[in-house]
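Engineer: Okay, sequence plus prediction incoming.
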Amino acid sequence: MKKTLIAGAALAALLTGSMALAQPAPGQKRGPDANQDGVVTQEEARAQAAKMFERIDFNKDGKIDKADRDARMAERFKQMDTDGSGEVSLAEMTAAREARQAKRAERMAMRADRGPGEPGARMGGKRGGRGMGMRGHGGMRGGMMRLDADKDGAITLAEFEAGALERFNRHDTNKDGRITQEERAAAREAMKQRWQQRKAAPQG
């Protein structure tokens, strides 16, 4: 079959996934609740932000910018281009998509098998600890670049941690330096209500 070269915009749409959702190494704990006690402290949130920053800083230059996105896209393209031709065929795209779907199904099955008290189990509809809201910082578009406080086109570790702590403080409703399962559930419910209000609002 003749190879089909994927143009830049189409390839970006295909490969772009949340950079902040990069999978941790096997055996590495996920989510900010490091000791899995159901409570997230400021220290845990800061430590999780540092780990996440390290994963997103793909070229390890101490900042997150367009170069990281480009490097990550190039790596994913290389992984998809299984025959090393420099082009991605429809068959290679299909194989990559099916592999992602299989991994996603496997993760969902593993979550379903975990009991409510086990590490990584869902708590109130979100995976334990992961619902801290860092997901909203994924990728180099939209919310992620709002962390760029000095608007220089790059996000430093200090800016990344500041964003994580700002979100932490919003969820820490009683300001005791800890986010409980109840506070996470309340934050999710508030977010759900905001989405419902947006959907119900008349479109101009």
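Structural biologist: Cool, got the structure.
Engineer: C-alpha only now, for contacts and for neighbours.
Structural biologist: Noted.
Engineer: What are the buried residues along the helix or strand that contains Ala187?
Structural biologist: Element membership of Ala187, judged by DSSP states H and E, is helix 181-200. For helix 181-200, a neighbour-count test (16 or more other CA atoms under 10 Å) marks Gln181, Glu183, Arg184, Ala185, Ala187, Arg188 as buried.
Engineer: Also stretch 52-63?
Structural biologist: Here stretch 52-63 shows Met52, Phe53, Glu54, Arg55, Ile56, Asp57, Phe58, Asn59, Lys63 as buried, counting by 16+ other CA under 10 Å.
Engineer: Name the SS class of the first one, please.
Structural biologist: When you say that, I think you mean Met52. Using DSSP: H, G, I helix; E, B strand; the rest coil, the structure places Met52 in helix.
Engineer: number of nearby residues for Phe160?
Structural biologist: Applying other CA atoms under 10 Å, we find 25 residues neighbouring Phe160.
Engineer: contacting residues for it?
Structural biologist: With contact set as CA atoms under 8 Å, 6 or more residues apart in numbering, Phe160 has these partners: Ala49, Phe53, Leu147.
Engineer: How about the second one: what's its closest non-neighbour residue?
Structural biologist: Spelled out, it's Phe53. Leu157 (6.6 Å; CA to CA, 6 or more residues apart in numbering).
Engineer: Kindly reformat the buried residues of stretch 52-63 as a markdown table containing distance to Arg69.
Structural biologist: As requested, those are exported to a markdown table (distance: CA to CA, whole Å):
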| residue | distance to Arg69 |
| --- | --- |
| Met52 | 15 |
| Phe53 | 13 |
| Glu54 | 14 |
| Arg55 | 12 |
| Ile56 | 9 |
| Asp57 | 9 |
| Phe58 | 8 |
| Asn59 | 9 |
| Lys63 | 12 |
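Engineer: ok, and here's another one to check against it:
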Amino acid sequence: MRILVLPLLALPAVMLAACSDQEAKGDAVDFRPPTNQNRADFASTLGLRFHAMDADRNGTIEQGELRANRVARIMAMDANGDGHVALGEYEAAQLTRFDAADKDKDRVLSSAERDAAGWGTRNRATTSTK
């Protein structure tokens, strides 16, 4: 029994080393597991995402608080044209964006729907910072 236990304990270490070796070679870099996100879960994160961008904590997002690659997209959410985006404007625009990407209207955004809508491509294509 003792002879069988030692090889079994070594197996996870061998598997981990093999996975790390593949990642180091770049084989797993582009892998993204398929995921589904329902509309309610998406909506529940909007406040946190908004407040993360509101650097001065005044309840609105202004151009100066955004990274250069986000300015046009976020400022387009300024529905009343006052020069800054309030939480309500941000939430409404993001939910409209979700609904447009949800092609089968099941209130769940699949990986395929996200990819078809181009979600995430801006973040991978640019690495500029504020």
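Structural biologist: Great, that's in hand. Nothing here was measured: the structure is a model prediction, and the numbers come from that model.
Engineer: What value does the TM-score take for this pair?
Structural biologist: After superposition, the two chains reach a TM-score (TM-score structural alignment, normalised by the length of the second structure) of 0.57; 87 aligned residues with a CA RMSD of 2.8 Å.
Engineer: And the furthest pair within the buried residues of stretch 52-63 of the first structure?
Structural biologist: Met52 and Asn59 (13.8 Å; CA to CA).
Engineer: Give the aligned equivalent of Asp106 of the second structure in the first structure.
Structural biologist: Alignment note (TM-score structural alignment): Asp106 of the second structure maps to Asp176 of the first structure.
Engineer: how close does that match sit to Met123 of the first structure?
Structural biologist: Separation of Asp176 of the first structure from Met123 of the first structure (CA to CA, to the nearest Å) stands at 21 Å.
Engineer: Settle it for me: which of the two has more neighbours?
Structural biologist: The neighbour comparison of Asp176 of the first structure against Met123 (other CA under 10 Å) goes to Met123, with 18 against 10.
Engineer: Please tell me how far that one sits from Lys60 of the first structure.
Structural biologist: 33 Å.
Engineer: Helices along the first structure, start to end?
Structural biologist: 8-15, 42-56, 66-80, 90-113, 157-171, 181-200 (DSSP state H).
Engineer: Take those helices and write them to JSON lines, including distance to Gly138 of the first structure.
Structural biologist: Output for these, formatted as JSON lines (distance: least, CA to CA, whole Å):
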{"stretch": "helix 8-15", "distance to Gly138 of the first structure": "14"}
{"stretch": "helix 42-56", "distance to Gly138 of the first structure": "9"}
{"stretch": "helix 66-80", "distance to Gly138 of the first structure": "11"}
{"stretch": "helix 90-113", "distance to Gly138 of the first structure": "17"}
{"stretch": "helix 157-171", "distance to Gly138 of the first structure": "11"}
{"stretch": "helix 181-200", "distance to Gly138 of the first structure": "17"}
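Engineer: Tell me, how many residues neighbour whichever residue in the second structure pairs up with Ala149 of the first structure?
Structural biologist: Counting by TM-score structural alignment, Ala149 of the first structure corresponds to Ala79 in the second structure. As a burial measure, Ala79 of the second structure scores 16 neighbours (other CA under 10 Å).
Engineer: follow-up on the earlier one: looking at the contacts of Phe160 of the first structure, spot the one nearest Met110 of the first structure.
Structural biologist: When the contacts of Phe160 of the first structure are compared against Met110 of the first structure (criterion: CA to CA), the nearest one is Ala49, at 24.7 Å.
Engineer: contacting residues for that closest one?
Structural biologist: Phe160, Glu161, Ala164.
Engineer: Kindly state which residue of the second structure is aligned to it.
Structural biologist: In the second structure, Ala49 of the first structure lands on Leu46 (TM-score structural alignment).
Engineer: Straight-line length of stretch 60-73 of the first structure, end to end?
Structural biologist: 15 Å.
Engineer: swap in stretch 53-63 of the first structure?
Structural biologist: Stretch 53-63 of the first structure end-to-end distance (CA to CA) = 8 Å.
Engineer: same question, stretch 58-75 of the first structure
Structural biologist: Using CA to CA, one end of stretch 58-75 of the first structure lies 10 Å from the other.
Engineer: Stretch 73-84 of the second structure now?
Structural biologist: Criterion CA to CA; first-to-last residue distance in stretch 73-84 of the second structure is 12 Å.
Engineer: Can you tell me what sits against that stretch?
Structural biologist: Thr60, Ile61, Glu62, Gln63, Val85, Ala86, Glu89, Tyr90, Ala93.
Engineer: and which of the buried residues of helix 181-200 of the first structure is nearest Val40 of the first structure?
Structural biologist: Among the buried residues of helix 181-200 of the first structure, and counting by CA to CA, the member closest to Val40 of the first structure is Gln181, at 8.6 Å.
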